[in-house]
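J.: show me how the following folds:
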Amino acid sequence: MNKSELIEKIADHAGISRVAAGTALDATLEALKEALKAGEQVTLVGFGSFLVSTREARKGRNPATGQEIMIAASRTPKFKAGKALKDAVN
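T.: Next up is the predicted model:
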């Protein structure tokens, strides 16, 4: 499913126009992105949690040359599925 198909499903389930569903989805994703950027955890009960994980700097190896390189520390978003979502999938 891509974004336009998701917008169509939201519009059908909520009984709203596709434009309104698209605006609502964009606003939701933007709020989620801003919260994660601020380091906050976003929990949707019954669906799951979005959180930010920190990766420490570490040594790596360039596969082409075999040369050892330093990989910088970074933050990465993660998703942890909730019980209701796991049960629905299984």
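
J.: hey, let's count contacts and neighbours off CA atoms from now on
T.: Will do.

J.: remind me, longest helix of the chain?
T.: helix 18-37 (DSSP state H).

J.: ranges for the helices of this structure?
T.: 3-14, 18-37, 83-89.

J.: also this sequence, please, to line up against the first:
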Amino acid sequence: MMNKTDLIQQVSMDTGISKSKAGEVIESFLKGIEDALAKDEEVVILGFGSFSVVDRAPRAGRHPQTGKPMHIPATRQARFKPGKNLKELVK
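T.: Here you go, the predicted structure:
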């Protein structure tokens, strides 16, 4: 499993920049995606995928321990849809 620290190290090695600079780049990249999603904008990275916000309607569900019916309220969720190149790479 790769975490953010591993990603920063990978970017640093691939680009030849310091780990602190690579960390700033990764943080800025993630903040840009967060800011766009907060404004309900879609983020599309060609060849990789797209990030968007979806509305989930309220629905009925069941409590997993008791089995009793319960109400699940409407929510907004971030969604990632992989692009064609990423899908092919993972296959």
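
J.: hmm, back to that, mind reading off the mean deviation between the longest helix of the first structure and the second structure?
T.: Superposing on the second structure and averaging over aligned pairs (mean C-alpha distance after the TM-score superposition for the first structure), helix 18-37 of the first structure comes out at 0.7 Å.

J.: what's the angle between that helix and helix 3-14?
T.: 110 degrees (axes from the mean of the first three to the mean of the last three C-alpha atoms, to 10 degrees).

J.: can you mark which positions in helix 18-37 of the first structure are buried?
T.: By neighbour count on 16 or more other C-alpha atoms under 10 Å, the buried set for helix 18-37 of the first structure is Arg18, Ala21, Gly22, Leu25, Leu32, Lys33, Ala35, Leu36.

J.: doesn't Pro58 make contact with Met70 of the second structure?
T.: No: Met70 of the second structure lies out of contact with Pro58 (C-alpha atoms under 8 Å); the separation is 10.9 Å.
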